[in-house]
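Novice: Dropping a prediction and its sequence here:
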Amino acid sequence: MIIVRPIQQSDYDALYRIAVESGHGFTSLPVNEELLRNRIAHTEESFAKDVTSPGNEGYLFVMEDTETGEVVGTSGIEAAVGLDDAFYHYHLGKVVHNSRELNIYNTVETLSLCNDYTGATEICTLFLSESHRKNNNGRFLSRFRFLFISEHQERFANTVIAEMRGVSDENGRSPFWEWLEEHFFSMDFPTADYLTGIGKKVFIAELMPKYPIYVNLLSKEAQAVINQVHPHTVPAVRLLEAEGFSRRGYVDIFDGGPTVEANVHNIKTVNHSKRCQVIIGEVQSSENYIICNTQVSNFRATQAPVSLRATAEQVVISQDVANALMVQEGDWVRLVAN
């Protein structure tokens, strides 16, 4: 069975392997032992914490194949970004240059450095090993987070964002960054990406241009990738758009990839999820659901067929699913059709 659970210290080797597999542009998992171990420790503290409003908590989950005990993916939520370290974006805007006397009217796109998403909840660190990219595991690994957010809304902000990976090649070459590197940074993309991943962001404020950048001054290659996603990220952005996320003109300062956002109350999975009481028995349905328990530190989620008794707010699940979710008859679960 495939389950999702909070990461723990014994998962370090698996997390390091995933950090290596994920490659350039996956800023939230730097290949750095100290940072990865600290992230696990911070996650354990966050899950154990009594929270009434979102702070600097970070929740990192792993997907586990219980038959082999292998960790095959990760998925995370940051409760409120930018409270400890500045959280930077470029915002796409417009400037009009107009001369009535000369009858000239030009509209020019600009990129302005900002911290507009400070305090927003971020879904992040989604990676699934190639061996398990089947059976809707990718959708499950993304969507279960909205069940967790829905069940524990006091822990999260009303605005939820996701930074989508921008265009770069297998060697870490980013056309957007190459222009910035040439004019402002003198540092290649993998190095800048790594420094951000390990929390050394002060160089951004020190070296970034302080005034808006005119997009038409960038190289043609850089202009072409602004607000575009990496080919591997296309399914992820489509899934989020189907959930109600949209682009608001914010892009990553390194690779130009888009950030998408939604109000938590407008997210499809949040709105369509149900809270039901558990009955353990024979399931008479083949319809698949994402289902999770209502706990925090002992959170568990899986996908499985269930039988809904909607009028009584009850759900019939098998004993195997109950064991995987660590629930007993009479406990409550939250679920949504997958």
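Specialist: Sure, I can see it. Residues are numbered from 1 along each chain as shown.
Novice: alpha carbons only for contacts and neighbour counts from here, please
Specialist: OK.
Novice: burial count for the residue nearest to Ala48 when sequence neighbours are not counted?
Specialist: Nearest non-adjacent residue to Ala48, counting by C-alpha to C-alpha, 6 or more residues apart in numbering: Ser297, 5.8 Å away. By other C-alpha atoms under 10 Å, 17 other residues sit near Ser297.
Novice: Check Tyr194 too.
Specialist: Neighbour tally, Tyr194, other C-alpha under 10 Å: 20.
Novice: Secondary structure class of it, three-state.
Specialist: Secondary structure state of Tyr194, per DSSP: H, G, I helix; E, B strand; the rest coil, is helix.
Novice: who's in contact with the nearest residue to it once chain neighbours are set aside?
Specialist: Distance criterion C-alpha to C-alpha, 6+ apart; nearest residue to Tyr194, sequence neighbours excluded, is Pro30 at 6.1 Å. Neighbour list for Pro30: Ala19, Leu36, Tyr194, Gly197, Ile198 [criterion: C-alpha atoms under 8 Å, 6 or more residues apart in numbering].
Novice: residues contacting the closest residue to Asn263 other than its chain neighbours?
Specialist: Computed as C-alpha to C-alpha, 6+ apart, the closest residue to Asn263 that is not its neighbour in sequence is Thr159, at 4.7 Å. By C-alpha under 8 Å, 6+ apart, Thr159 lies in contact with Ala120, Thr121, Glu261, Ala262, Asn263, Val264.
Novice: Show me which of the residues you listed is closest to Asn338.
Specialist: The closest of these to Asn338 turns out to be Val264 (C-alpha to C-alpha; 18.8 Å).
Novice: another structure for you, compare them:
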Amino acid sequence: MMIVRHAAHRDLDDIYRLAQRAGESGIGLTSLPQNKEILAERITRTTHTLEGISPKGDASYLFVLEDSSLKKIVGVSAIEVAVGLNEPFYNFRVAKQVHASKTLNVYKTLETLFLSNDHTGCSELCTLFLDPDYRKNQNGKFLSKVRFLFIAAFRSYFEERLIAEMRGFSDQNGYSPFWNALGYHFFNMDFATADYLSGIGQKVFIAELMPRFPVYVDLLPQEARTVIAEVHPHTLPAAKVLMSEGLRYQGYVDIFDAGPTLEANIADLRAVKHSRVLTVKIAEQIETAEIYYLVANDQYTDYRVLLINNHVSDDDILLMSAEQAQALNVQQQDQVRVLALENMENQK
């Protein structure tokens, strides 16, 4: 049985193993570094957040996907409560400038990149990685969409705006056309080094070295222009999952690889609008369906979620097996939050 829960310090070795596997997939997952000390701090931040002792700028939730039969952690995903409150959160705002002259009969619209802190204070989805051996049976969607269900249950803990930075294009050797055309000239370091330093929180160098004036996109090489707001092919499935939940590209890109930032108002998320709270009834016979559902116990500190294909009726009752109820740590007459795995409107 696959179950999602909060990360705990007993999971550190497994999470470190996942970080190593993430490193094999190339550059881009900077929030899951191959550094046990940093990973342990991520877990500690989750613990302190659940205990209510973290300031908003430090608050974070790290979730793990556990194969309960093997007692093995096979995936992670996370939410930052409010970015940019302790250290600046940077991206580029893709904008337009008009250059016109009536005398010369010239009117030209030029695309520009402005260094921005516009997403300061937003909540952020981040750190999604699934063991390649488990990329099947809807595990990827399960691990990603759990975060929306958690936000729906505990909406008051989050900000009004939610963002997610998508990995931009780089080739199998770590070459980023955008970085080489722009960032490299200001930082004099390779893309991998700059991205790693940013991912582990050492962002002061960005403020010190990044250009403060608008960058005219037309002045960049063609190979750099074409990857602005493009999602890395390996990240495209994850981006589609987020878009199915209501996030959209709104004109902001990463300063290193120009990957797009997806965003939405939390009030507009599918999980917020359409998740249902049902009462548990434990039964020996469970009718199954083709539709899969995320089912969460809505217990803040002992949060647990299953992916099941139990039939969900139109009434307020959810029939569950004793094994499922035990895995969720719920009993007869307890309430659970339920959301269809797929956005059914997208299936029409």
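Specialist: Okay, I see it. Small disclaimer: the values here were computed from a predicted structure and weren't measured.
Novice: Report the TM-score for the pair.
Specialist: TM-score for the superposed chains, counting by TM-score structural alignment, normalised by the length of the first structure: 0.96, backed by 336 aligned residues with a C-alpha RMSD of 1.5 Å.
Novice: And the residue nearest to Ala48 of the first structure, what's its match in the second structure?
Specialist: Correspondence of Ser297 of the first structure to the second structure, assessed by TM-score structural alignment: Thr301.
Novice: and if you look at Phe144 of the first structure?
Specialist: That one, Phe144 of the first structure, aligns with Val146 by TM-score structural alignment.
Novice: Quickly find the element holding that match.
Specialist: Element membership of Val146 of the second structure, judged by DSSP states H and E, is helix 139-153.
Novice: go on, Tyr292 of the second structure?
Specialist: Here Tyr292 of the second structure is assigned to strand 288-296, by DSSP H and E.
Novice: For burial, what's the neighbour tally of Val98 of the second structure?
Specialist: Val98 of the second structure, neighbours per other C-alpha under 10 Å, totals 9.
Novice: Verify the stated contact: it with Val106.
Specialist: No. Using C-alpha atoms under 8 Å, Val98 of the second structure makes no contact with Val106, being 10.2 Å away.
Novice: how far away is the aligned residue in the second structure for Met63 of the first structure from Val280 of the second structure?
Specialist: When the second structure is aligned by TM-score structural alignment, Met63 of the first structure is paired with Leu65. Here the criterion is C-alpha to C-alpha, to the nearest Å. By it, Leu65 of the second structure lies 23 Å from Val280 of the second structure.
Novice: more crowded one of these two?
Specialist: Using other C-alpha under 10 Å as the criterion, Leu65 of the second structure and Val280 rank with Leu65 on top: 28 against 20.
Novice: so which helix or strand takes in the more buried one?
Specialist: Assigned by DSSP H and E, Leu65 of the second structure falls in strand 60-67.
Novice: got the angle for the next helix or strand after that strand vs helix 139-153?
Specialist: With elements assigned by DSSP H and E, the helix or strand that comes after strand 60-67 of the second structure is strand 72-80. If you take axes from the mean of the first three to the mean of the last three C-alpha atoms, to 10 degrees, strand 72-80 of the second structure sits at 40 degrees to helix 139-153.
Novice: Give me the mean distance between strand 72-80 of the second structure and the first structure.
Specialist: Here the mean offset of strand 72-80 of the second structure against the first structure after fitting is 0.7 Å, by mean C-alpha distance after the TM-score superposition for the first structure.
Novice: Can you give the distance of that strand from its chain's centre?
Specialist: 10 Å (C-alpha atoms, centre = their mean, to the nearest Å).
Novice: The residue positioned nearest the centre of the first structure: what's it in contact with?
Specialist: Residue closest to the average C-alpha location in the first structure (C-alpha atoms, centre = their mean): Cys124, at 2.2 Å. Residues counted as contacts of Cys124 of the first structure (C-alpha under 8 Å, 6+ apart) are Ser28, Ser75, Gly76, Ile77, Glu78, Ala162, Glu163.
Novice: All the strands of the stretch 51-200 of the second structure, in order from the start?
Specialist: 60-67, 72-80, 91-101, 106-116, 123-130, 161-165 (DSSP state E, counting those that start in this stretch).
Novice: Nearest to Arg45 of the second structure, out of those?
Specialist: Arg45 of the second structure lies closest, by C-alpha to C-alpha, to one member of these: strand 60-67, at 6.1 Å.
Novice: counterpart of stretch 161-170 of the second structure in the first structure, which residues?
Specialist: Counting by TM-score structural alignment, stretch 161-170 of the second structure lines up with residues 159-168 of the first structure.
Novice: Correction: the previous question concerned stretch 37-50 of the second structure.
Specialist: By TM-score structural alignment, stretch 37-50 of the second structure lines up with residues 34-47 in the first structure.
Novice: average gap between that stretch and the second structure?
Specialist: In the superposition against the second structure, stretch 34-47 of the first structure averages 1.1 Å from its aligned positions (mean C-alpha distance after the TM-score superposition for the first structure).
Novice: outside of that stretch, which residues touch it?
Specialist: By C-alpha under 8 Å, 6+ apart, stretch 34-47 of the first structure touches 6-9, 12, 15-16, 29-30, 57-60, 198, 296-297.
Novice: Buried ones only from the residues you listed, please, as a PyMOL command.
Specialist: The buried residues among the contacts of stretch 34-47 of the first structure can be selected in PyMOL (16 or more other C-alpha atoms under 10 Å) with this line:
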select buried, resi 6+7+12+15+16+29+30+57+58+59+60+198+296+297
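Novice: before we move on, the earlier item: the residue nearest to Ala48 of the first structure touches Tyr59, doesn't it?
Specialist: No. Counting by C-alpha under 8 Å, Ser297 of the first structure stays clear of Tyr59, with 10.0 Å between them.
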